[in-house]
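[1] The following block contains a protein sequence and its predicted model.
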Amino acid sequence: MTLTFTEICIDAHDIHALSSFWSAVLGWPTEPTEDGDVLLRAPEGAGPDWLFVPVPDDKIVKNRIHFDFTPDDQQAEVDRVFGLGARPVDIGQGEQTWVVLADPEGNEFCILSGV
């Protein structure tokens, strides 16, 4: 048996706003699906596509899984995603080399120290 990792499904209260945020962060195009969801299409070799699925409820607790991103320049990327609508989050991480942020719907992600 073989599995291919093709999509990450992300529940969202507002799939259009959240997919637009992540499209701006990653520079990936969005496209509607036949089911009314929104797909963020990953460039070849960049990993799985992201599928935004509408849900009626808001996020309440800390994520059990999150994304880590490694930039060339950590502070420049933190500043850029702040400008796009991210916000800092304290999940009890203390003083670390990474920065914990949340997207507009509160999903945590980290920007690691630069390469």
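    Here it is on my side, so go on.
[2] rest of the way, CA atoms for contacts and neighbours
    OK.
[3] buried set for stretch 64-78?
    Using 16 or more other C-alpha atoms under 10 Å as the burial criterion, the residues of stretch 64-78 that qualify are Gln74, Glu77, Val78.
[4] Distance from that stretch to the middle of the chain?
    How far stretch 64-78 lies from its chain's middle: 10 Å, per C-alpha atoms, centre = their mean, to the nearest Å.
[5] hold the first one in mind and look at this next one:
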Amino acid sequence: MPLQLHHIVIDTHDLPRLARFWAAVLDWPILSVREREIVIGPYENAPAGICFMPVSEPKRTKNRLHIDLTTTAEDRDAEIERVIRLGARRVDVGQTGEESWTVLADPEGNEFCVVRPKRTLIA
């Protein structure tokens, strides 16, 4: 059997704060809390989730891997503003302003994008 995605792991300086932020952004429950990890996911037996693990050093450079999020066209701007109210901020990673995505950073500076909605393919 081929490998399957289990978790995306995000290193964090403030474990509970970042886990709560992402749980609120994605509207996912916190599934597991241990001394050195918190796991969130869409539901208890979901095939993949996000695991937060503590590190002592702060983030220093641009992510080599990031998360892309999307929603409907009608909700996109409202969702960006909601996520900013939760603690995200807009960041400049060299975009021109013509992109179809908005770059944000979570409270610890991890960049992620809110991209345009997927188009429905008509067969």
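    Nice, I can see it. What you see is a predicted model, and the numbers here were worked out from it, not measured in a lab.
[6] where does the TM-score land?
    Here the TM-score for the pair of chains, by TM-score structural alignment, normalised by the length of structure 1, is 0.90; 114 aligned residues with a C-alpha RMSD of 1.8 Å.
[7] residue boundaries of the helices in structure 1?
    Using DSSP state H, the helices found in structure 1 span residues 15-26, 74-84.
[8] Determine which stretch of these is the most buried.
    helix 15-26 (a mean of 18; mean count of other C-alpha atoms under 10 Å).
[9] separation between the most centrally placed residue in structure 1 and Trp28 of structure 1?
    Against the mean C-alpha coordinate of structure 1, by C-alpha atoms, centre = their mean, the closest residue is Trp22 at 5.5 Å. Remark: distance between Trp22 of structure 1 and Trp28 of structure 1 (C-alpha to C-alpha, to the nearest Å) = 8 Å.
[10] Then Asp73 of structure 1?
    As judged by C-alpha to C-alpha, Asp73 of structure 1 and Trp28 of structure 1 stand 20 Å apart.
[11] what's the neighbour count on Ile60 of structure 1?
    9 (other C-alpha atoms under 10 Å).
[12] what residue of structure 2 takes the place of the residue nearest to the centre of structure 1?
    If you follow Trp22 of structure 1 across to structure 2 using TM-score structural alignment, you land on Trp22.
[13] Tell me which residues touch its match, please.
    Contact partners of Trp22 of structure 2, counting by C-alpha atoms under 8 Å, 6 or more residues apart in numbering, are Trp28.
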